[in-house]
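Student: Everything below, folded, please.
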Amino acid sequence: MPISPRRSAVAAAVLAAACALTLSACGSSDGTSNASASNSASQQGAPDDGTTLSPSGNDGSGATQDPAAATTAPGTATTAPAGAPAGKSSGTPRCHTADLTLSFETGGDAAPDTTSDAQQTAGISVHNRSSHACQVGGFPGLDLNGGSTHWSLSRQSKHYSAITLAPGDNTDFQITFLPELKGKWTPKSVTVTPPNETTSVTLAWPWGPVLLQDGATHPGTYVGPIG
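Tutor: Model (predicted):
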């Protein structure tokens, strides 16, 4: 007996209801299963720009970021304190003032051009005159003395490391200074205290007038490190 259109519609509605109640994957007209629900669930919480979320504290490369591992950009330097420790890691004693001979470097092109108003450098040689090796590194204390003025120089912002001086070895450090063409103030002597020492050495200042900036925040005259 032919099935009426009304009975066909009722049968289709009953079949659809049964699929929904049993939560089974009913076949589509092309034979594939309907997986849109699982696809939708797998995308919850994912950004819509195609990237994947990384756990907090991870850069996505598999290595956890360490906030304490920040490094200084190349070419930059920090101002190290005077009297930096030397000789502790290797057991080599540090160089004491009595172990060293200090003198201005004056030969060849070591002499600064005091006829120019541009910054100049003057080197001070550090010679190990002792019979044993010693380590030195850091900023010496340095005063320019002239009349009643005793100017303690600022320290250059520059990296340094301790170095070992065998008996008879030399190293040096630099004084950067601004000449004073009008000759208002000329240092008479320089007082040098090696790093970590309290005993000083006084040298005669061999060059001309220096622009006095003892009250400046960023003076053009300062001392560099040994090592």
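Student: contacts, neighbours, all on C-alpha from now
Tutor: OK.
Student: which stretches of the chain form strands?
Tutor: In order along the chain, the chain carries the following strands (DSSP state E): 100-104, 120-128, 134-136, 141-146, 149-152, 154-155, 163-165, 170-177, 189-193, 201-204, 222-223.
Student: Second input sequence below; structure requested for side-by-side comparison:
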Amino acid sequence: MRTSRIAVTAAAVVAGLSLSACGGGDSPTNASSSSSSTPAGEQTESAPAGQPEGESTGTGSPEQAPDEGSAGQESTGTAAKPERCHTDDLTITASDATIGGDTTSTVAVKLLNKSDRECSIKGFAGVNLLSSEGAIPATRRDQKDDGTVLKSGEPTYFGIFYKANASGGSGVRIKGLVVTPPDEKKSVTLKWPGEPSLPVTDSPEPSVEIGPMGSVGQGQG
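Tutor: Modelled structure (predicted):
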């Protein structure tokens, strides 16, 4: 009877050991691993290799790069054109500029910028010769003028071209010269420095002509 109990006990112990070996799913290690699994429905993201945690991966909309074409640049624009020369800005004088042997006599009119600023001058002055027969207007020659900017103290010149009286008679006597700068209304009256008279003529050709600014060389007068 005692022998039978010992045998039954031994068999029970062996059976218990067998059950422990086959029941690995209940081991503490597996239970811990199961409890750390990600819950169903949740997703995790990991930074790409070499990408620090917390930094953008670049999959979002990139920020607009600043436009460097004109930002921070100052507009240079263009230099302002100098104001035109007014009569009061100019010292106007006249001198004989006839070259010996010329069939046409010349008076050079000098316009000197006496102001303390630059000024622009372009085109033809108004010119009248005061004579014993009344005012003789000068006719413009067919010449082009691109304009000139006069610095303070700088002059320009234009020419008055005429036929001198060679008849031996009194002709038309010249008593003075009236000059009005281009685009101005104020005139100056000067002494006439040329020949004292013009010939009396019925020719349709003009007796007095003028050129534009710069139509005679500097150094005159």
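Student: ok, back up a step: any idea which of the strands of the first structure gets closest to Val14 of the first structure?
Tutor: With C-alpha to C-alpha as the criterion, Val14 of the first structure lies closest to strand 154-155 of the strands of the first structure, at 91.4 Å.
Student: What is that closest one packed up against?
Tutor: strand 222-223 (3 or more C-alpha pairs under 8 Å, 6 or more residues apart in numbering; DSSP states H and E).
Student: Read off where the strand it packs on ends up in the second structure.
Tutor: Mapping strand 222-223 of the first structure onto the second structure (TM-score structural alignment) gives residues 209-210.
Student: do the same with stretch 12-30 of the first structure
Tutor: Counting by TM-score structural alignment, stretch 12-30 of the first structure lines up with no residues of the second structure.
Student: returning to that earlier point: deepest of the strands of the first structure, which one?
Tutor: strand 134-136 (a mean of 25; mean count of other C-alpha atoms under 10 Å).
Student: circling back: in TSV: the strands of the first structure, plus distance to Ala110 of the first structure.
Tutor: Listed next are these as TSV, based on distance: least, C-alpha to C-alpha, whole Å:
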stretch	distance to Ala110 of the first structure
strand 100-104	9
strand 120-128	7
strand 134-136	22
strand 141-146	19
strand 149-152	23
strand 154-155	21
strand 163-165	22
strand 170-177	11
strand 189-193	17
strand 201-204	16
strand 222-223	16
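Student: So for Ala111 of the first structure, which of those strands sits nearest?
Tutor: strand 120-128 (6.8 Å).
Student: mean shift between that closest one and the second structure?
Tutor: Strand 120-128 of the first structure, aligned to the second structure and superposed, deviates on average by 0.9 Å (mean C-alpha distance after the TM-score superposition for the first structure).
Student: Remind me what that strand packs against, helices and strands.
Tutor: strand 100-104, strand 170-177.
Student: Could you dump those strands into a markdown table with distance to Ser38 of the first structure added?
Tutor: Shown next, in a markdown table, are those (distance: least, C-alpha to C-alpha, whole Å):
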| stretch | distance to Ser38 of the first structure |
| --- | --- |
| strand 100-104 | 80 |
| strand 170-177 | 72 |
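Student: To Arg6 of the first structure, which of those lies closest?
Tutor: Ranking these by distance to Arg6 of the first structure, with C-alpha to C-alpha as the measure, places strand 170-177 first at 105.0 Å.
Student: Nice, that's everything, thank you.
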